[in-house]
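A.B. asks: Let me see the structure of the following:
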Amino acid sequence: MTGYASAQLGTSQGSTSAEAGHPASRRLGLEIRSVNSRFLDLSFRLPDELRPLEPALRALVTQKIRRGKVEVRAALDSGDASTLPDLTPRLLQRLGSLQDVVQSWLPNAAPLSVAEVVRLCANTHSTQEDWSEVAQTLARQALESMLQARAQEGERLATMLHDRLGQLRALTLQAVPLVPRLVEQQRQRFMERWKEAMGLAEGSAAPEAAQDRALSEATAFAIRIDVAEEVTRLQSHIDEIERLLQQGGEIGKRLDFLIQELHREANTLGSKSAALELTRISVDMKVLIEQMREQVQNIE
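C.D. replies: Alright, predicted model coming up:
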């Protein structure tokens, strides 16, 4: 099932900005995206600083989501674009000493630029930051928002499925009176052919034996074209799907199986059909079932 949610939260670092005189803040943003998939396919895109948090985030997501292609993204940035890391004299002195050591061994090495010094100071400080609690808080918020969005989409899908089930039930009811009528029509056709054959045979075969053979053939053919069992199973599967939709919960995989069974019965109905009207009903059923199959894959 598709869904999207994001959450952001800032935290104060331990150092104090020399210019602003207050703790420098950083912001963690987390996004969760979900698209349709029959199984759970979970992937993470995290900055290196947050890689150690992946197992905890994975466990949190799998507790709430059972199905879908889910992607979790996280990004770190400063809470204020004008906020710079705390460039303390001790840290700058250390960077200068390191630069002198490097240039003593590599005389052609370029000196550090201001931007590189700022970046190195920011990275040095960021390694001391513990984002585990903040990341889990954001993940819970994003999951809650996404689950609410998925629940709304689930209601729309349930409405659509109820509509298609109603149409399937109507088609099934159209097929019910056709079954005995078709069997009787086929029996009458065999009897007519038998009478024609008896007239052409001019008494060469025993009438009783020929009639028994004709009735036997008519009965066997009637059994082959009888779709009463398929119609009954169609109705049973429709009832079960409606029951599951009313029940709710994790019903996606059961719905998958029932949709396959619906398609099987509708296909058999068409292959055994001895009338154009039943063939049309079978085709209409398979169109509706295919529409349901596409949407059922979205349901968890």
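
A.B. asks: drop to CA atoms for contacts and neighbour counts, all remaining ones
C.D. replies: Noted.

A.B. asks: quick one: the strands in the stretch 151-300 of the chain?
C.D. replies: With DSSP state E, counting those that start in this stretch as the criterion, the stretch 151-300 of the chain has no strands.

A.B. asks: buried ones in stretch 117-135?
C.D. replies: Across stretch 117-135, burial judged by 16 or more other C-alpha atoms under 10 Å covers V117, V118, C121, A122, S126, W131, V134, A135.

A.B. asks: want to throw those residues into CSV with secondary structure?
C.D. replies: Below are those laid out as CSV (DSSP: H, G, I helix; E, B strand; the rest coil):
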residue, secondary structure
V117, helix
V118, helix
C121, helix
A122, helix
S126, helix
W131, coil
V134, helix
A135, helix
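
A.B. asks: Could you dump those into JSON lines with distance to E184 added?
C.D. replies: Output for the buried residues of stretch 117-135, formatted as JSON lines (distance: C-alpha to C-alpha, whole Å):
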{"residue": "V117", "distance to E184": "93"}
{"residue": "V118", "distance to E184": "91"}
{"residue": "C121", "distance to E184": "91"}
{"residue": "A122", "distance to E184": "87"}
{"residue": "S126", "distance to E184": "84"}
{"residue": "W131", "distance to E184": "77"}
{"residue": "V134", "distance to E184": "74"}
{"residue": "A135", "distance to E184": "71"}
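
A.B. asks: of all those residues, which comes closest to V227?
C.D. replies: Closest approach between the buried residues of stretch 117-135 and V227, by C-alpha to C-alpha: A135, at 58.5 Å.

A.B. asks: all helices for the stretch 1-150 of the chain, in order.
C.D. replies: 54-64, 89-105, 114-126, 132-175 (DSSP state H, counting those that start in this stretch).

A.B. asks: who wins for proximity to L276 among these?
C.D. replies: Across the helices of the stretch 1-150 of the chain, closest to L276 is helix 132-175 (C-alpha to C-alpha), at 11.6 Å.

A.B. asks: to compare against the first, here's another:
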Amino acid sequence: MTGFARTDGHGDGYSWTLEAKSVNGRGLDIRCRMPTGFDGIEAIARAEMPKRLARGNVNLTLSVTRTAGVSQVRINRPLLAEVIALAREIEGAGAAPPRLDALLAIRGIIEPVEEDETEARGRMEESVRADLARLIDELAAARVAEGKRLAEVLAGHLAEIERLVGLAASCASTQPAALRDKLRAQVMALLDAIPAMAEERLAQEAALLIGKADVREELDRLRAHIQAARDMLAEGGAIGRRLDFLCQEFNREANTLCSKSADVELTRIGLSLKASIEQFREQVQNIE
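C.D. replies: Alright, predicted model coming up:
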């Protein structure tokens, strides 16, 4: 959800800079810093950004500088008419007719006129609105590019999680034969400790031991979560919240695996699995 975009413009005696920064966030929080009198630009930004962005803290800044007064020129026609009439009188007396450039060079014939400030300001705001639309496009594109890079990172973490799940599945303590031997030893220990234990109670204890020792169900669910995460990454779009929820399920299964483990090697794998899941979760916080 990180991104940056900037655009500069100038015209009609103004120069301006639009800048947008996006960082991680649970929801969409748009903060605008605008000069006085540009509430309309802020309203447009708040209306358009949610159409392109779903999450993140976005800071939008507009700075505007008045570079020069916008002026036009006009011809003082009454004065020009008087000068031409005078020139004709002089011409009638035998003088050469005056050149046009000489007439226009006479002081007062051409006058600078300040343009209506309202019109210049209106054209400038129209240009800023067009730049704002491009800025939002650039920010969204930057976030998409960041998302593609993060997708590769997340895929790497999922591959590591899958590798650790495979190691846990191949661990000797999770194999059916090992489980049976372990259960047999524990049942014999119960019989030796309590010779008169009822068969029903013995069955209950045996079922409890089986449940505590067998982590294959947790491993199956972890595999299913890995596939679900890969499907979401392939789907694309705003999947951050869904992946965040899936991380909770990853953690739940990894915690159960560690709590059930009575084997040092399996416990070591389980702890490594939890670390990889946490790394995956941290990166998930960075996507929309």
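
A.B. asks: before we move on, the earlier item: between the helices of the stretch 1-150 of structure 1, which gets nearest to R254 of structure 1?
C.D. replies: Per C-alpha to C-alpha, nearest to R254 of structure 1 of the helices of the stretch 1-150 of structure 1: helix 132-175, 14.3 Å.

A.B. asks: And that closest one against structure 2, how far off on average?
C.D. replies: Helix 132-175 of structure 1 differs from its equivalent in structure 2 by a mean of 1.5 Å after superposition (mean C-alpha distance after the TM-score superposition for structure 1).

A.B. asks: In structure 2, which residues correspond to stretch 55-72 of structure 1?
C.D. replies: On structure 2, the counterpart of stretch 55-72 of structure 1 by TM-score structural alignment is residues 43-60.

A.B. asks: measure the matching stretch end to end?
C.D. replies: Criterion C-alpha to C-alpha, to the nearest Å; first-to-last residue distance in stretch 43-60 of structure 2 is 12 Å.

A.B. asks: Show the contacting residues for F245 of structure 2.
C.D. replies: Shown in contact with F245 of structure 2 (C-alpha atoms under 8 Å, 6 or more residues apart in numbering): no residues.

A.B. asks: That one corresponds to which position in structure 1?
C.D. replies: Using TM-score structural alignment, F245 of structure 2 lines up with F257 in structure 1.

A.B. asks: any idea how far that match is from R164 of structure 1?
C.D. replies: 17 Å.

A.B. asks: now L60 of structure 1
C.D. replies: For L60 of structure 1, the distance to R164 of structure 1 - C-alpha to C-alpha - is 36 Å.

A.B. asks: The two: which is more packed in?
C.D. replies: Under the neighbour definition other C-alpha atoms under 10 Å, L60 of structure 1 and R164 were set side by side, and R164 has more, 19 against 15.

A.B. asks: Kindly reformat the helices of the stretch 1-150 of structure 1 as TSV containing distance to L276 of structure 1.
C.D. replies: What follows is the helices of the stretch 1-150 of structure 1, written out as TSV (distance: least, C-alpha to C-alpha, whole Å):
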stretch	distance to L276 of structure 1
helix 54-64	49
helix 89-105	86
helix 114-126	74
helix 132-175	12
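
A.B. asks: Return the most buried member of those.
C.D. replies: Most buried of the helices of the stretch 1-150 of structure 1 by mean neighbour count (mean count of other C-alpha atoms under 10 Å) is helix 132-175; its value is a mean of 17.

A.B. asks: For that one, which helices and strands make contact with it?
C.D. replies: strand 3-16, strand 23-35, helix 54-64, helix 228-247, helix 276-296 (3 or more C-alpha pairs under 8 Å, 6 or more residues apart in numbering; DSSP states H and E).

A.B. asks: can you give me the angle the first one makes with helix 114-126?
C.D. replies: Just to be clear, that refers to strand 3-16 of structure 1. Angle of strand 3-16 of structure 1 versus helix 114-126, following axes from the mean of the first three to the mean of the last three C-alpha atoms, to 10 degrees, is 100 degrees.

A.B. asks: Just the residues contacting strand 3-16 of structure 1, thanks.
C.D. replies: Counting by C-alpha under 8 Å, 6+ apart, the neighbours of strand 3-16 of structure 1 from elsewhere in the structure are 22-35, 79, 86, 129, 134, 138-139, 141-143, 145-147, 149-150.

A.B. asks: mind checking which of the helices of the stretch 1-150 of structure 1 is nearest V183 of structure 1?
C.D. replies: helix 132-175 (12.8 Å).

A.B. asks: ok now the closest one, how far from the chain's centre?
C.D. replies: 10 Å (C-alpha atoms, centre = their mean, to the nearest Å).

A.B. asks: Report the angle between it and strand 23-35.
C.D. replies: With the same axes, to 10 degrees defining the directions, helix 132-175 of structure 1 sits at 20 degrees from strand 23-35.

A.B. asks: re earlier: now, among the buried residues of stretch 117-135 of structure 1, which is nearest to E261 of structure 1?
C.D. replies: For those, the nearest to E261 of structure 1 is A135 (43.8 Å; C-alpha to C-alpha).

A.B. asks: And that closest one? What does it align with in structure 2?
C.D. replies: Matched to structure 2 by TM-score structural alignment, A135 of structure 1 sits across from V128.

A.B. asks: Would you mind listing the residues in contact with that match?
C.D. replies: V128 of structure 2 touches G9, W16, I41, counting by C-alpha under 8 Å, 6+ apart.

A.B. asks: Which residue in structure 1 occupies the aligned position of the second one?
C.D. replies: Aligned against structure 1 by TM-score structural alignment, W16 of structure 2 finds its counterpart in L28.
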